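Visitor: I would like the atomic coordinates for the input below:
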Amino acid sequence: MSLEIKVPTVGESITEVTLSQWLKQDGDFVEMDENIAELESDKATFELPAEKAGILRIIAQEGDTLEIGAIVCTIEEGEGAAATPAAPKADAAPVAATTAAPAADENPDSYAAGTASPAAAKILREKGIDPATVKGTGKEGRITKEDAEKAQVAPKAAAAPAAKAAPAAAPVAAVAGARNERREKMTNLRKTIAKRLVAVKNETAMLTTFNEVNMQPIMDLRKKYKDSFKEKHGIGLGFMSFFTKAVTTAMKEFPAVNARIENGTELVYSDFVDVSIAVSAPKGLVVPIVRNAESLSLDGIEKAIAGLAAKARDNKLTIEEMTGGTFTITNGGVFGSMMSTPIINAPQSAILGMHNIIQRPIAENGQVVIRPMMYIALSYDHRIIDGRESVGFLVRVKELLEDPARLLLGV
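Guide: Below you'll find the predicted structure:
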């Protein structure tokens, strides 16, 4: 007797998903609740678990777009332990099919016993690299996407099949004047990002105002207390918590920055601040949310951001963790951005852009000194926020960051 596994309901506004990757192969024995596939919606990537133990029979193929309720596969009753020795180890599901044969040749003491994230497993399969030969730098030895991208094919693996070695030996693609092209289907997430960004540009009166922040006081504070902070709270003290705290404090004076328009005629003011933090994930930019950021301490904000960022890197964010948000902070500085005009994350009315910290000469007490300076940008919807409010808000954020004691005293 077989059981049909269907695409589950993942959100009110989601009507279809894309089958991005099978984590098990057709005919494999799977355990109940073992993840067997990755599904991608226009908001997040999530895993599909087996609803009972048995033999997997694949119906939908990778890349297929499926409606909610569509049949993905079936699971037949049967014993498969002998055919799939690695099956009982659920955590190894994403790489079990590629590691079974070569694992015996590897020294198990040479690498961490972690597993690969779904994104990392896919990259390693495309490279033909055994995950057992890659040392993971993630939590508990988990192989991250960055680990997979840096991984190189071992000499013995490259020399084994002549057919695989041939493409690597052909330098034709590097010839000057070559005009190669390749096409990739846009993911649901990328299509949604594109659609939303165009809509924001067309439907809002977006404007950007700039200022600069002397980061020396915060850097001095971090240097003095970072060790004791980490020892007490178990988390590092970063810049993002200071910016989040400054933003939520400034909003008490400029509530319009935390407002939104609904139904075209109503202004909705929130007395809480759910801060969306822009994070670069393997499949695109995502904005998980730190709920009630206005009530969190610096360590509480750091822990919330670290947890969400880890989930984003492993494509583990849920729809709920990315739904809502009243204000967004994005940090292009981690990629070296000097200045930019960030686009509003609708239906929010404003977004703060952080940038690279550069040592620059400034005038201080009548003297020219070198200080670590950062440009900050506030893009806002002029339909809701006036120029006085936008400039005043950004100046207030600057004041709080340049004198961190204000954040603690609330002045």
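Visitor: Going by C-alpha atoms from here, please, whenever you check contacts or count neighbours.
Guide: Noted.
Visitor: And the helices in the stretch 201-350 of the chain, which stretches?
Guide: 216-233, 239-250, 298-313 (DSSP state H, counting those that start in this stretch).
Visitor: Can you list the helices and strands that the shortest one packs against?
Guide: With contacts taken as 3 or more Cα pairs under 8 Å, 6 or more residues apart in numbering; DSSP states H and E, helix 239-250 sits against helix 298-313, helix 387-402, helix 405-409.
Visitor: do that again at 7 Å, thanks
Guide: helix 298-313, helix 387-402 (3 or more Cα pairs under 7 Å, 6 or more residues apart in numbering; DSSP states H and E).
Visitor: now what about the last one, what contacts it?
Guide: It refers to helix 387-402. 209, 213-215, 217-218, 246-247, 250, 254, 378, 406-407 (Cα atoms under 7 Å, 6 or more residues apart in numbering).
Visitor: Highest neighbour count among those?
Guide: V247 (28 neighbours; other Cα atoms under 10 Å).
Visitor: Spatially, what comes nearest to it if we skip its sequence neighbours?
Guide: Among residues not flanking V247 along the chain, V397 sits closest, at 6.1 Å (Cα to Cα, 6 or more residues apart in numbering).
Visitor: Could you tell me how many residues sit around the one you found?
Guide: V397 - counted by other Cα under 10 Å - has 24 other residues nearby.
Visitor: Return the distance of it relative to T249.
Guide: 8 Å (Cα to Cα, to the nearest Å).
Visitor: same thing with N345?
Guide: 21 Å.
Visitor: likewise L298?
Guide: 13 Å.
Visitor: got the residue ranges for the strands in the stretch 151-300 of the chain?
Guide: For the stretch 151-300 of the chain, the strands defined by DSSP state E, counting those that start in this stretch occupy 206-214, 259-262, 266-269, 275-277, 279-281, 284-286, 289-290.
Visitor: Go through those and name the closest to T192.
Guide: strand 284-286 (10.5 Å; Cα to Cα).
Visitor: Name the helix or strand for I358, please.
Guide: strand 357-364 (DSSP states H and E).
Visitor: where's that strand relative to the chain centroid, distance-wise?
Guide: Counting by Cα atoms, centre = their mean, to the nearest Å, strand 357-364 is centred 32 Å from the centre of its parent chain.
Visitor: got it, and stretch 222-232?
Guide: 27 Å.
Visitor: Which one, of the strands of the stretch 151-300 of the chain, ends up nearest to V368?
Guide: strand 206-214 (13.6 Å).
Visitor: From the contact counts, what lies against the closest one?
Guide: strand 367-381, helix 387-402.
Visitor: Dump the ones you listed to JSON lines, plus distance to K311.
Guide: Converted to JSON lines, the helices and strands packed on strand 206-214 look like this (distance: least, Cα to Cα, whole Å):
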{"stretch": "strand 367-381", "distance to K311": "27"}
{"stretch": "helix 387-402", "distance to K311": "28"}
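Visitor: A168 is nearest to which of those?
Guide: That would be strand 367-381 among the helices and strands packed on strand 206-214, by Cα to Cα, at 43.9 Å.
Visitor: And this one, please, so the two structures can be compared:
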Amino acid sequence: MSIYQILMPKLGESVVEGTISKIMVSEGDTIVEDDLLLEITTAKVDSEVPSPVAGTVTKIYCEEDQLLSAGTLLMDIRLEGEEDDEQEEVQETEVASTEQERPQDQTKRFLSPLVKKMMNEYGISLRDLEKVQGSGVGGRVQKADILNYLAKQEEVAPPTQKSHSESFKSVIENPSPKVQTPEPEVFTANGDYLEMGNTRKVIAQRMVESLSTSAHVTTVVQADVTSLVQWRKKTNPQVKEKHQVSISFLSVFVEVVTKALKRYPKLNSSIVGDRVLLKKDINIGFAAATEQDDLFVPVVKDCDELNIIGISKRVQKLIDKVRDGKLGIDEMTGGTFTLTNFGSFKGLFGTPIINQPEVAILALGNIEKVPAVIETELGDVIGIRHKMYLSLSHDHRIIDGMLAGKFLQAIVEEIESYNPNVI
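Guide: The predicted model follows:
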């Protein structure tokens, strides 16, 4: 018989696990293509998982409220029309993912996202990987195989290399460290308890993990966006008529930040062990909240290949999907830099928490009319200007104050002179 194996979908660079929040089928159920199988909760989204095939659910390996890694086997489906006495043929699919799982470069072995992450984290090369005997189906390398390999390296390392192998100790002794949130002190008070949903629990854990991972520093600057406000007011009616989209301030900052990231690529990087990965793609995420207080970070992919019209259309499409509850996991993964808009609720500025494994996040403050000194040929005068604060939280492990200042200055210079011809 032909069997489809439903695997935990690839959840993105920074999210390698998810919680099974609801199982919608039982063993023995007959299903058709696109029938919903289960719901998965991650740090980014609650996602429904449809079946890519028609058939019968023969085995369910997961349970509700179970936390699982990407690539974990969830259930078996016997294909429609297949008889039990036919030769068994196992096929695998990671549902709810727009990308097929690809092997590591220059190797034909299947590597799960978790194994790839561990290879990068502990400096295991492809040559080293050839020494690892996989214990999974078809000889696949699993987490336990990597840990066994690291343990053997610890045992055979000569004294001169012992310090290098020390970096493996923590993962061998405690392979899945979790940041523990202390229980609050119990006290008596009038009030009602509000249960945290799965999404909010994961967000809380990720925020604490980020603070314990990156050395957070926030730098704040002020920008005069009077010209931008006037340009947008004048241009948007024509843009909407010609391109069926309005240019938002958020879209403008996506474009401007993209240009700054090209000048200062270290802001578009991640720290992998003791190395810095400078990313070639520029994928900018932005924080978007719903009326139910759910927070999502959709990602505008390949920003450096888009003009302001293309960016505006992508941003609006993603916002519509957030509001309609149709945002997919693939639309919230792969981000390299994040924007968050404190100005949506009149906030002047803030100190945002970095979205791991990125190294910086930019907060946009509220645009306000303020009195300001204006330099003219006849001397200084007081005038009304539109101004806003920009606050950049950055990882001080690799980004110092000078680099953060140059990056912010590049954004300010670009935004204060913003005047593209889009008509």
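Visitor: quick revisit: counterpart of the residue nearest to V247 of structure 1 in structure 2?
Guide: When structure 2 is aligned by TM-score structural alignment, V397 of structure 1 is paired with I411.
Visitor: R397 of structure 2 contacts H216, correct?
Guide: No. With contacts counted by Cα atoms under 7 Å, R397 of structure 2 stays clear of H216, the gap being 8.7 Å.
Visitor: neighbour-wise, which of those two wins?
Guide: Counted by other Cα under 10 Å, R397 of structure 2 and H216 do not tie: H216 has more neighbours, with 21 against 13.
Visitor: mind checking how far L298 of structure 1 is from R313 of structure 1?
Guide: Taking Cα to Cα, one finds L298 of structure 1 at 23 Å from R313 of structure 1.
Visitor: what does A162 of structure 1 align to in structure 2?
Guide: Counting by TM-score structural alignment, A162 of structure 1 has no partner.
Visitor: any idea how far A162 of structure 1 lies from L401 of structure 1?
Guide: Distance from A162 of structure 1 to L401 of structure 1, by Cα to Cα: 60 Å.
Visitor: out of those two, which sits in the busier spot?
Guide: Using other Cα under 10 Å as the criterion, A162 of structure 1 and L401 rank with L401 on top: 24 against 9.
Visitor: start and end residues in structure 1 for stretch 224-233 of structure 2, please.
Guide: If you align by TM-score structural alignment, stretch 224-233 of structure 2 falls on residues 214-223 of structure 1.
Visitor: Next, format the helices of the stretch 201-350 of structure 1 as JSON lines and append distance to V368 of structure 1.
Guide: Below are the helices of the stretch 201-350 of structure 1 laid out as JSON lines (distance: least, Cα to Cα, whole Å):
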{"stretch": "helix 216-233", "distance to V368 of structure 1": "15"}
{"stretch": "helix 239-250", "distance to V368 of structure 1": "26"}
{"stretch": "helix 298-313", "distance to V368 of structure 1": "33"}
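Visitor: Among those helices, single out whichever gets nearest to L124 of structure 1.
Guide: helix 298-313 (16.1 Å).
Visitor: Could you double-check that Q91 of structure 2 lies in contact with Q5?
Guide: Yes. With contact defined as Cα under 7 Å, Q91 of structure 2 reaches Q5; the gap is 6.0 Å.
Visitor: mind checking what G234 of structure 1 lines up with in structure 2?
Guide: Under the alignment (TM-score structural alignment), G234 of structure 1 maps onto Q244.
Visitor: residue in structure 2 matching P342 of structure 1?
Guide: That one, P342 of structure 1, aligns with P352 by TM-score structural alignment.
Visitor: Its match and S393 touch, don't they?
Guide: Yes. Contact criterion Cα under 7 Å: P352 of structure 2 and S393 qualify, at 6.2 Å.
Visitor: which residues are in contact with both of the two?
Guide: I361.
Visitor: Look at K234 of structure 2 and say how many residues are nearby.
Guide: Neighbour number of K234 of structure 2 under other Cα under 10 Å is 11.
Visitor: Next: the one 10 residues further on.
Guide: Neighbours of Q244 of structure 2 under the rule other Cα under 10 Å: 11.
Visitor: wait, what's in contact with it?
Guide: Applying Cα under 7 Å, 6+ apart, no residues contact Q244 of structure 2.
Visitor: And it, how far from S312 of structure 2?
Guide: In terms of Cα to Cα, Q244 of structure 2 sits 10 Å off from S312 of structure 2.
Visitor: what's the answer for E413 of structure 2, then?
Guide: 21 Å.
Visitor: And T226 of structure 2, by the same measure?
Guide: Where S312 of structure 2 is concerned, T226 of structure 2 sits at a distance of 20 Å (Cα to Cα).
Visitor: neighbour count winner among those two?
Guide: Between T226 of structure 2 and S312, S312 has the larger neighbour count (other Cα under 10 Å), namely 24 against 19.
Visitor: residue in structure 1 matching that one?
Guide: By TM-score structural alignment, S312 of structure 2 lines up with E302.
Visitor: My read is that its match contacts S241, right?
Guide: Yes. Counting by Cα under 7 Å, S241 is a contact partner of E302 of structure 1 at 5.8 Å.
Visitor: Looks like R385 of structure 2 contacts I367 (just checking).
Guide: No. R385 of structure 2 lies out of contact with I367 (Cα under 7 Å); the separation is 9.8 Å.
Visitor: of these two, who's got more company?
Guide: I367 (22 against 19).
Visitor: so what's the more buried one up against?
Guide: I367 of structure 2 sits in contact with H386, K387, M388, where contact means Cα under 7 Å, 6+ apart.
Visitor: Now do the helix or strand containing S170 of structure 2: everything it contacts.
Guide: Remark: S170 of structure 2 resides in helix 169-173, with elements defined by DSSP H and E. With contact meaning Cα under 7 Å, 6+ apart, helix 169-173 of structure 2 is reached by L147, A151.
Visitor: where's the aligned partner of T328 of structure 1 in structure 2 relative to I361 of structure 2, distance?
Guide: Taking TM-score structural alignment, T328 of structure 1 has T338 as its aligned residue in structure 2. The spacing between T338 of structure 2 and I361 of structure 2, counted by Cα to Cα, is 5 Å.
Visitor: One more: R314 of structure 2?
Guide: 20 Å.
Visitor: Look at these two and report which has more neighbours.
Guide: Applying other Cα under 10 Å to R314 of structure 2 and I361 shows that I361 carries more neighbours, namely 26 against 17.
Visitor: mean shift of the helix or strand harbouring that one relative to structure 1?
Guide: Assigned by DSSP H and E, I361 of structure 2 falls within strand 360-364. Taking mean Cα distance after the TM-score superposition for structure 1, the mean distance separating strand 360-364 of structure 2 from the aligned residues in structure 1 is 0.7 Å.
Visitor: Alright, that wraps it up for me.
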